[in-house]
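**Q** Predicted model and sequence below, questions to follow.
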Amino acid sequence: MTKIYHYTKLSTAIEFILPSMCLRTNFLSKMNGPKENQKWSFGGMNVPYETLYTELDYNADSDRAHFDGMYKFGEEIKSKIQATCFVYSDKYKGFENEMMWAQYSENHRGICLELDTELFIKENSQLDIFKFQDINYEPKKNEWIYWNRNMSKDENIDQYIKRNFENLFLSKSHYWEKEYEKRLLILANDFCYLNIKESLTGIYYGLSTDFNYDVAIQQFINPIKTKTYRVYFEDNKLKRMERKSTLHNTS
C-alpha cells in the first residue's frame, strides 16, 4: 500500500492534529517557498483592472495603479486555493527524508505522520479535492491571462486556475526536489479539514523527540492500527525501530 508522510512540530501534533484526527489545509501565502509567499502578478490581455479595482488612483499614477491592480488580481488567484503538503514514498521511504525532519519537524524534535494513501482519499471523499499530485520540479513560465468579457471576475479566475493549475500550484524550482512533495489542493477561500483517523498507520519520533510527551501522543491512537517508531541514524541513513506503547501496555 502506498504511503504518504506529513512532517510537523510536536506541539502542533499534540494540541491540534491528534486530538481531532484532522490535518488542516493552509493558504499558499503561509508556505515557506519564495514562489508562494511573494506577491503574484501575470501578464494579461484585456484585463479591466480599472473596473475591477476602482479604489486605485489611475489618474495620479497610472503605471503604479496598473501594477497594483496586477498584484491584487494575482493575490486573488492565490487566495482561491487551500493546500496541504506531504512527502511521497515512490522512490524512498518517506520517513527517511533528513531535510524534512530538519525543516518541518524542528530538527528531529517533532514527529512524522504516516498515512495510507488509499484510505486517506477514501475517508475524505466528502471533500471536493481539486488535485492531489506530485510537485513538478521543472517549472515553466506562467501563461498570460486572456480575459473573457462575457464572464465574471470569479469565472475568469476559475478558468485560469483550471488551465494553469500545475504551473501555478504544483511546481517548484529544482532546488526543492529532494522534498519529494505531494500536494493536495482544494478550491476554497478558507481552511478545510482532512480526516486521518482511518488512514494514520504510523507515527515516527525524531532523533531528538522528547519521550516525556509519549503518553500525550499515545492517548489518541489505537496501537493496533497506528504503529509508533523511533528513527535512528545508522550506515549514513535514517532507519526505524518499532516502539511498544507504554500507555497501552500498562492499561
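**A** Received it, and whenever you're ready, just let me know what you need.
**Q** Only C-alpha atoms from now on, for both contacts and neighbour counts.
**A** Will do.
**Q** so where do the helices sit in the stretch 101-250 of the chain?
**A** 117-123, 153-169, 214-218, 246-249 (DSSP state H, counting those that start in this stretch).
**Q** Can you lay out those as TSV showing distance to D63?
**A** Formatted as TSV, the helices of the stretch 101-250 of the chain follow (distance: least, C-alpha to C-alpha, whole Å):
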stretch	distance to D63
helix 117-123	47
helix 153-169	22
helix 214-218	55
helix 246-249	65
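**Q** D68: which of those is closest?
**A** helix 153-169 (16.7 Å; C-alpha to C-alpha).
**Q** So what's the gap between that closest one and the chain middle?
**A** 18 Å (C-alpha atoms, centre = their mean, to the nearest Å).
**Q** Over to stretch 112-128?
**A** 14 Å.
**Q** Please list the outside residues in contact with it.
**A** 1-8, 95, 101, 105, 186-187, 194-196, 198-206 (C-alpha atoms under 8 Å, 6 or more residues apart in numbering).
**Q** OK, contacts around K80?
**A** L187, A188, N189.
**Q** Okay, the closest residue to T209 other than its chain neighbours and E143: tell me how far apart.
**A** Nearest in space to T209, with sequence neighbours left out and distances taken as C-alpha to C-alpha, 6 or more residues apart in numbering, is R109 at 4.1 Å. Using C-alpha to C-alpha, to the nearest Å, R109 is found at 41 Å from E143.
**Q** higher neighbour count, these two?
**A** Ranked by neighbour count (other C-alpha atoms under 10 Å), R109 and E143 place R109 first, with 19 against 14.
**Q** hang on, the more buried one packs against D210?
**A** Yes: the pair R109 / D210 is scored as a contact, 6.9 Å apart, by C-alpha atoms under 8 Å.
**Q** anything in contact with each of those two?
**A** Looking at what touches both R109 and D210 (by C-alpha under 8 Å, 6+ apart), there is no common residue.
**Q** And K197, how far from I221?
**A** Counting by C-alpha to C-alpha - K197 and I221 are separated by 9 Å.
**Q** Could you do S208 as well?
**A** On the measure of C-alpha to C-alpha, S208 and I221 end up 21 Å apart.
**Q** More neighbours: those two, which one.
**A** I221 (21 against 15).
**Q** quick one on the thing from earlier: of the contacts of K80, closest to M70?
**A** N189 (19.6 Å).
**Q** Look up the closest residue to that closest one, ignoring the ones flanking it.
**A** Excluding its sequence neighbours, the residue lying closest to N189 (C-alpha to C-alpha, 6+ apart) is K80, at 5.3 Å.
**Q** Please name the residues that touch K197.
**A** Per C-alpha under 8 Å, 6+ apart, neighbours of K197: M21, C22.
**Q** Number of residues surrounding W144?
**A** For W144, using other C-alpha under 10 Å, the count is 12.
**Q** Quick one: residues contacting it.
**A** F42, G43, G44, M45 are the contacts of W144 under C-alpha under 8 Å, 6+ apart.
**Q** try this one next to it:
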Amino acid sequence: MNLYHYTKISTVIDCILSYKTIRFSTLSGTNDPYENLPTVFSISGNTNGLDVGKELRRTEELFKALKSNIKVFCATTDGCSESNNKTGGILYNIDKGFSKPRMWAQYAENGTGVCIVLDSEKFLEKANTTFSDCEIIAKKINYCSQGEFVNKVSVATSIDASDLLQTDDVLLESIYKKYSDTFFFTKHPDWKDENEMIYLLRERNDVIRDVNVDGIIEAVILGINIDGKNKEKVEKLIREFDNPPILFQLEFWDGYYQIVPCNESDNG
C-alpha cells in the first residue's frame, strides 16, 4: 500500500530530502481541534464525598501529559475506485491518494509544495526498528457519522467516579486502553475524504523522532504551482539518495489530476 504525505516546499527541501528523514509530529501540531486542544472530561456515578473539580483537573492534566508524549505521522491512502490505470507512461486516476485538490491547497500551500509517496510496509518496519523502545500503532482513521462521533466522544470522556480511586498511572492506562481508538483513530466525518492512515508512537518523554526514509520514499510529486527554482532544488536533493525516488509532475487534464514523470513532462 502507498502512503501519500502532502507538505510545503520548505519542509521537503530543508528537512525531508536534505536529511532523508520524516519526523513524527506532536498532536499539538495537527490541525484537528479534537486532537490539538485539551480534552474535557466529566464524572458519572456516585460523587458523594468527591471533590469533583479537583478530580476533573487531575484527570485532564493526566491526559494532557499523555497526549504531549504521543507523536504521529499522518498520510492519506488510495481510495477504492477501479478507475486507476497506467497508459503511455502517464498515470490516469480518479481516486489516487495524490489526487486531492483540497489537500494540495491546504497542506502543500496551494500546489507550490509536494506530495511524498512512501511504501507503507517499509515505513512501518523501519519505524519499528528505529523506535524499538516505543509502542507504535498503525491504523486507518474511522470516519463515523456526526451523531456517532459525538456519542463516542461523550462516552470516552465520561469517567466513572469509582475509577477515580485508582492511582494516576492505573487511571490513565485504563482510559487509554478502553478509548485509544476513539481519541486517536476516530474523526469527525468532515475529514473523511482524506482517507487517512495514522502511525502513532507513544513514549514517556519528549524526544525528537525521525525515520530514515532512503529506500522508502518511492516517488516525489511536484505540485502544479511549484516554483522552477524549487523544482531544481528537489531534483538535486533526490540525486543524493542511495535509492533515488521517481520524480513526477502533477498536471490537471480533463477535470482530474494526473502525474507525468518529470523527464516526459520537461520534454512535452
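**A** Good, I have the coordinates. Here the structure is a predicted model, which means the values were calculated and not measured.
**Q** Counterpart of Y213 of the first structure over in the second structure?
**A** Matched to the second structure by TM-score structural alignment, Y213 of the first structure sits across from N230.
**Q** and what of Y193 of the first structure?
**A** Using TM-score structural alignment, Y193 of the first structure sits opposite D210 in the second structure.
**Q** is it true that its match touches K20?
**A** No: D210 of the second structure is beyond contact range of K20, at 9.4 Å (criterion: C-alpha under 8 Å).
**Q** Of the two, which one has the most company?
**A** Set side by side, D210 of the second structure and K20 show more neighbours around K20, with 22 against 17, by other C-alpha under 10 Å.
**Q** related to what we said a few turns ago, could you check how far the match of Y193 of the first structure is from F131 of the second structure?
**A** 9 Å.
**Q** part of a strand, is K91 of the first structure?
**A** No: applying DSSP: H, G, I helix; E, B strand; the rest coil, one finds K91 of the first structure to be coil, outside a strand.
**Q** Around it, count how many other residues there are.
**A** Neighbour tally, K91 of the first structure, other C-alpha under 10 Å: 7.
**Q** which ones are touching it?
**A** By C-alpha under 8 Å, 6+ apart, no residues touch K91 of the first structure.
**Q** likewise F73 of the second structure?
**A** Counted by C-alpha under 8 Å, 6+ apart, F73 of the second structure has contacts R23, F24, S25, I198, Y199, L200.
**Q** The counterpart of N167 of the first structure in the second structure - how many residues pack around it?
**A** Using TM-score structural alignment, the partner of N167 of the first structure in the second structure is T182. By other C-alpha under 10 Å, 18 other residues sit near T182 of the second structure.
**Q** Same question for N222 of the first structure.
**A** 14.
**Q** quick one: it and T117 of the first structure, what's the gap?
**A** N222 of the first structure is 19 Å from T117 of the first structure, by C-alpha to C-alpha.
**Q** how close does L113 of the first structure sit to H6 of the first structure?
**A** 5 Å.
**Q** repeat for H66 of the first structure
**A** Distance from H66 of the first structure to H6 of the first structure, by C-alpha to C-alpha: 40 Å.
**Q** What strand or helix carries the closest residue to T26 of the second structure other than its chain neighbours?
**A** Nearest non-adjacent residue to T26 of the second structure, counting by C-alpha to C-alpha, 6+ apart: K71, 4.6 Å away. In this structure, K71 of the second structure is located in strand 70-76 according to DSSP states H and E.
**Q** Helix 168-184 and that strand, what's the angle between them?
**A** Orientation check (axes from the mean of the first three to the mean of the last three C-alpha atoms, to 10 degrees): strand 70-76 of the second structure against helix 168-184 gives 10 degrees.
**Q** quick one: strand 70-76 of the second structure to the first structure mean distance?
**A** Once fitted to the first structure, strand 70-76 of the second structure is off its aligned match by 0.7 Å on average (mean C-alpha distance after the TM-score superposition for the first structure).
**Q** and that strand, which stretch of the first structure?
**A** By TM-score structural alignment, strand 70-76 of the second structure lines up with residues 81-87 in the first structure.
**Q** Centre of the chain to that stretch, how far?
**A** That offset, for stretch 81-87 of the first structure, works out to 2 Å (C-alpha atoms, centre = their mean).
**Q** sorry, back to before: what residues does the residue nearest to T26 of the second structure make contact with?
**A** F24, S25, T26, L27, L200, L201, R202.
**Q** from these, which is closest to Y92 of the second structure?
**A** F24 (31.3 Å).
**Q** Would you mind confirming that that closest one makes contact with R209?
**A** Yes: in this structure, F24 of the second structure is within contact of R209 by C-alpha under 8 Å, at 5.7 Å.
**Q** which of these two has more neighbours?
**A** Per other C-alpha under 10 Å, whichever of F24 of the second structure and R209 has more neighbours is F24, with 19 against 16.
**Q** Now for the more buried one: which residues touch it?
**A** Taking C-alpha under 8 Å, 6+ apart as the test, what F24 of the second structure contacts is K71, V72, F73, L201, I208, R209, D210.
**Q** Could you identify the most distant pair in those residues?
**A** F73 and I208 (12.6 Å).
**Q** Give me the common contacts of those two.
**A** In contact with both F73 of the second structure and I208: R23, F24, using C-alpha under 8 Å, 6+ apart.
**Q** contact partners of the helix or strand containing K64 of the second structure?
**A** Element membership for K64 of the second structure (DSSP H and E) is helix 52-68. Here helix 52-68 of the second structure makes contact (C-alpha under 8 Å, 6+ apart) with 26-28, 38-43, 164, 168, 172, 204, 206.
**Q** let's see it at 6 Å
**A** The contact list for helix 52-68 of the second structure, computed with C-alpha atoms under 6 Å, 6 or more residues apart in numbering, is empty.
**Q** and what of stretch 227-234 of the second structure?
**A** Outside stretch 227-234 of the second structure, no residue touches it (C-alpha under 6 Å, 6+ apart).
**Q** What are the buried residues along it?
**A** N230, K231, V234 (16 or more other C-alpha atoms under 10 Å).
**Q** The closest residue to S11 of the first structure other than its chain neighbours - how many residues pack around it?
**A** Residue nearest to S11 of the first structure in three dimensions, not counting chain neighbours: G110, with 7.8 Å by C-alpha to C-alpha, 6+ apart. Using other C-alpha under 10 Å, G110 of the first structure has 24 other residues around it.
**Q** The residue nearest to T209 of the first structure -> the second structure?
**A** Using TM-score structural alignment, R109 of the first structure sits opposite T112 in the second structure.
**Q** Repeat that for N156 of the first structure.
**A** By TM-score structural alignment, N156 of the first structure lines up with L171.
**Q** distance of that match from T59 of the second structure?
**A** Counting by C-alpha to C-alpha - L171 of the second structure and T59 of the second structure are separated by 8 Å.
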